[in-house]
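Student: Can you look at this prediction? I've put the sequence above it.
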Amino acid sequence: MTHSFAYTHYDLDMQRSGTVIEITLSAVANVRLMSHGNFDLFKNARQHKFLGGVAKQSPIRLKIPQSGHWHIVVDMEGHPGKAQSSIKIVPKGPEKPAQRFNAA
């Protein structure tokens, strides 16, 4: 079984604990930060755990809770219309440029 709603998926690959991800949205949307295992559950419309929720303002920032393989999903479930999104990793110091990701 899969979801009946469209979503945008960003594969963050391996990230360290404490890394901050900034998500920019064009409209109210659901933003879910999930581990690799929880993303597999999400893809199959199974119960899963995530950080985030309804983002009513933009940009929002989420912090990676533990080192590992992470994913972000932006979806409109329960909200009308469509939202454009982009994400970037917020650099820890001013010397590093932000790392950007494209939707998978």
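Tutor: Now that the structure is in, tell me what you want to look at.

Student: going forward, measure contacts between C-alpha atoms and count neighbours the same way
Tutor: OK.

Student: who touches K49 in this structure?
Tutor: Contacts for K49 (CA atoms under 8 Å, 6 or more residues apart in numbering) come out as M34, N38.

Student: how far away is the closest residue to V28 other than its chain neighbours from Q15?
Tutor: Ranked by CA to CA, 6 or more residues apart in numbering and with sequence neighbours excluded, the top spatial neighbour of V28 is K56, at 5.0 Å. Here K56 is placed at a distance of 26 Å from Q15 (CA to CA, to the nearest Å).

Student: So for these two, which residue has more residues nearby?
Tutor: Between K56 and Q15, counted using other CA atoms under 10 Å, the more crowded position is Q15 (17 against 12).

Student: second one coming, line it up with the first:
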Amino acid sequence: MKFTHYDLGILIKNQVVEVSLSGNAANVYLMESKHFQEYKRARKRFGIGGLMMHTPVRLIVPHSGHWLVTLDFGGFIGKVDSNVKVYPANTSIEP
């Protein structure tokens, strides 16, 4: 299964990760770096997210650590362009 990932580095609790998609719907997951290796090997998804039909998707970092965003089609064929932004903790973001 093909996937795209963004290494966000160290984030702190309550930062907002915004993912925008253009194209097909996709599985979007915010996961800790320790789970990324397992995701690559077994395609198990550990983290926050799921199938996203509408964007932007805003995910809140639950605790400080090293975080990544992954995008995939769950084994199906698709094409999507993506963009990821990270905002400071407690930022008010307009819909």
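Tutor: Structure's in. What do you need? These numbers were taken from a predicted model, which means no experiment stands behind them.

Student: follow-up on the earlier one: structure 2: which residue goes with the residue nearest to V28 of structure 1?
Tutor: Alignment note: K56 of structure 1 maps to M53 in structure 2; criterion TM-score structural alignment.

Student: so its match makes contact with A26?
Tutor: Yes - between M53 of structure 2 and A26 there is a contact under CA atoms under 8 Å: 7.1 Å.

Student: quick one, helices of structure 2?
Tutor: With helices called from DSSP state H, structure 2 shows them at 33-42.

Student: From the centre of it outward, give me the first residue you hit.
Tutor: Central residue of structure 2 (CA atoms, centre = their mean): V69, 3.1 Å from the mean position.

Student: Next, count neighbours for H79 of structure 1.
Tutor: H79 of structure 1 has 13 neighbouring residues, counting by other CA under 10 Å.

Student: Ignore what I typed, I meant F42 of structure 1.
Tutor: 18.

Student: Excluding chain neighbours, what is closest to it?
Tutor: Counting by CA to CA, 6+ apart, H48 is the residue found nearest to F42 of structure 1 once chain neighbours are left out, at 5.9 Å.
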